[in-house]
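Asks: This is the structure alone, sequence omitted:
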C-alpha cells in the first residue's frame, strides 16, 4: 500500500556522512517537531537528479525556509558515501540534509519503490516530494515515470 497525505511516516534509519564517517539518523527523531521538505530521487549523480532536482532545492532553500520549512532533505537508495559526495558536489552542505536509504527500507515502507533493473540500478525510490509536519505527510507529490514537475522545489513552494 502506498503512503498518502495525512499518514505518519514509518520509522526507519537513514545514514548521513558526518565528520567522522557514516552516522545513523532515526526518522522519527529527524521529523519530530518540525516542518521538513523531503524529496526523493532515483539516484545520486543521475542526469535529472543532478541537473535539476537537487540544485533546485539548494537554490530555493532560503525561499522554502522563509515559508516555514525548518529543514530540507534529499533521500535516495544510495549509500552515505555517495550521498555525501553528491551533496558536496552540488553545494548542498548546510542547505539540504542528504539522507541515504541504502537498502531502500524507507521507500519500500512508503510503497514508493521502483524497479530500475533495466537500467542496471536495481530497486530504487520513485521521484517524489513531500511536506512533512511533525512526522505527518501534509503534501505528497509522486511523479509519473520519467517526469520531473510535481516534485520540484518550485512546485513545493507553491504548495506552502
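Replies: Structure's in. What do you need? Keep in mind the model is a prediction, meaning the values are calculated, not measured. Numbering: from 1, shown residues only.

Asks: contacts and neighbour counts: CA atoms only from here.
Replies: Noted.

Asks: From residue 22, how far off is the closest residue to residue 101 other than its chain neighbours?
Replies: Leaving aside its sequence neighbours, residue 101 sits nearest to residue 77 (C-alpha to C-alpha, 6 or more residues apart in numbering; 4.7 Å). According to C-alpha to C-alpha, to the nearest Å, residue 77 and residue 22 sit 15 Å apart.

Asks: The chain: strands as residue ranges?
Replies: For the chain, the strands defined by DSSP state E cover 13-18, 21-26, 35-40, 71-76, 97-100, 113-115, 123-125, 128-133, 136-142.

Asks: can you list these in CSV and add distance to residue 91?
Replies: Shown next, in CSV, are these (distance: least, C-alpha to C-alpha, whole Å):
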stretch, distance to residue 91
strand 13-18, 15
strand 21-26, 19
strand 35-40, 16
strand 71-76, 13
strand 97-100, 11
strand 113-115, 27
strand 123-125, 23
strand 128-133, 20
strand 136-142, 24
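
Asks: try this one next to it:
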C-alpha cells in the first residue's frame, strides 16, 4: 500500500457531477497541486457509504475547506454513470466524485480489495487520506468494509 511521503500514482479516471457531466482526468494532475482530502469507498449506493461516509463529507465540506483544503474527493470503483446517479441521489456539493471503473487507482494505491465473495469483484477499501502537492501526508484504512470509524470527515478534520 502507498505510504506517507510517496507520490500519488498517476492513472486515468473520470470526474462526474450530479448533473452527469463527466471529465477525464489523471490522478497525478488532480492531486498534483494544492491540498486534497481523498476518501475511498467500496461501493456507491451501499448502506454504509450512502448512510454515513459520503454524507459526512458533504455536511462538513465547508469546515474541511476552511482548514486550507482545495478539494475533497470521493473515489469508488464504479463507472461514471453510477457515480453521477449517486451524486444526484445524495445531493452532493463540495465533493468531487471520482469514478475508478477499472480499479486502476485502487490497485496503484494498494487500497484494492477482493469483494468477489460478496458479488462485488475488485473494489476499494474504505479509507481517508490527505494529499499535499501530489504527496500523501496521511492515510488511514478501515479494517473491514462496513467499518467507518477511522475514515470519517470528523477524523479527517482532526488531521488537518
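Replies: Arrived safely. Given the structure is predicted, the values throughout are model-derived calculations rather than measurements.

Asks: Fetch the TM-score of the aligned pair.
Replies: Here the superposed chains carry a TM-score of 0.94, computed using TM-score structural alignment, normalised by the length of structure 1; 158 aligned residues with a C-alpha RMSD of 1.3 Å.

Asks: which one of residue 77 and residue 22 of structure 1 has more residues nearby?
Replies: residue 77 (28 against 16; other C-alpha atoms under 10 Å).

Asks: wait, the more buried one sits on residue 125?
Replies: Yes - using C-alpha atoms under 8 Å, residue 77 of structure 1 is in contact with residue 125, at 6.3 Å.

Asks: anything in contact with each of those two?
Replies: Residues touching both residue 77 of structure 1 and residue 125 (C-alpha atoms under 8 Å, 6 or more residues apart in numbering): 42, 104.

Asks: Please give me every residue in contact with the residue nearest to residue 24 of structure 2 when sequence neighbours are not counted.
Replies: Of all residues not flanking residue 24 of structure 2 in the chain, residue 14 sits nearest, at 4.5 Å (C-alpha to C-alpha, 6+ apart). Residue 14 of structure 2 makes contacts with 22-25, 80, 98-100, as judged by C-alpha under 8 Å, 6+ apart.

Asks: What subset of those residues is buried?
Replies: By neighbour count, with 16 or more other C-alpha atoms under 10 Å, the contacts of residue 14 of structure 2 hold 22, 80, 98-100 as buried.

Asks: Looking at these, spot the one nearest residue 53 of structure 2.
Replies: residue 98 (14.9 Å; C-alpha to C-alpha).

Asks: do you know how far the closest one is from residue 118 of structure 2?
Replies: Taking C-alpha to C-alpha, one finds residue 98 of structure 2 at 23 Å from residue 118 of structure 2.

Asks: Most distant residue from the centre of structure 2?
Replies: Centroid-distance maximum for structure 2: residue 117 at 22.9 Å, with C-alpha atoms, centre = their mean.

Asks: Provide the contact partners of stretch 45-54 of structure 1 at residue level.
Replies: Applying C-alpha under 8 Å, 6+ apart, the external contacts of stretch 45-54 of structure 1 come out as 41-44, 74, 86, 90, 148, 151-153.

Asks: typed the wrong thing, it's stretch 64-74 of structure 1
Replies: Residues from elsewhere that reach stretch 64-74 of structure 1 (C-alpha under 8 Å, 6+ apart): 34-41, 54, 57, 61, 95-99, 157, 160.

Asks: let's see 6 Å
Replies: For stretch 64-74 of structure 1, contacts defined as C-alpha atoms under 6 Å, 6 or more residues apart in numbering pick out 35-40, 96-99.

Asks: and residue 47 of structure 2, how many neighbours does it have?
Replies: Neighbours of residue 47 of structure 2 (other C-alpha under 10 Å): 11.
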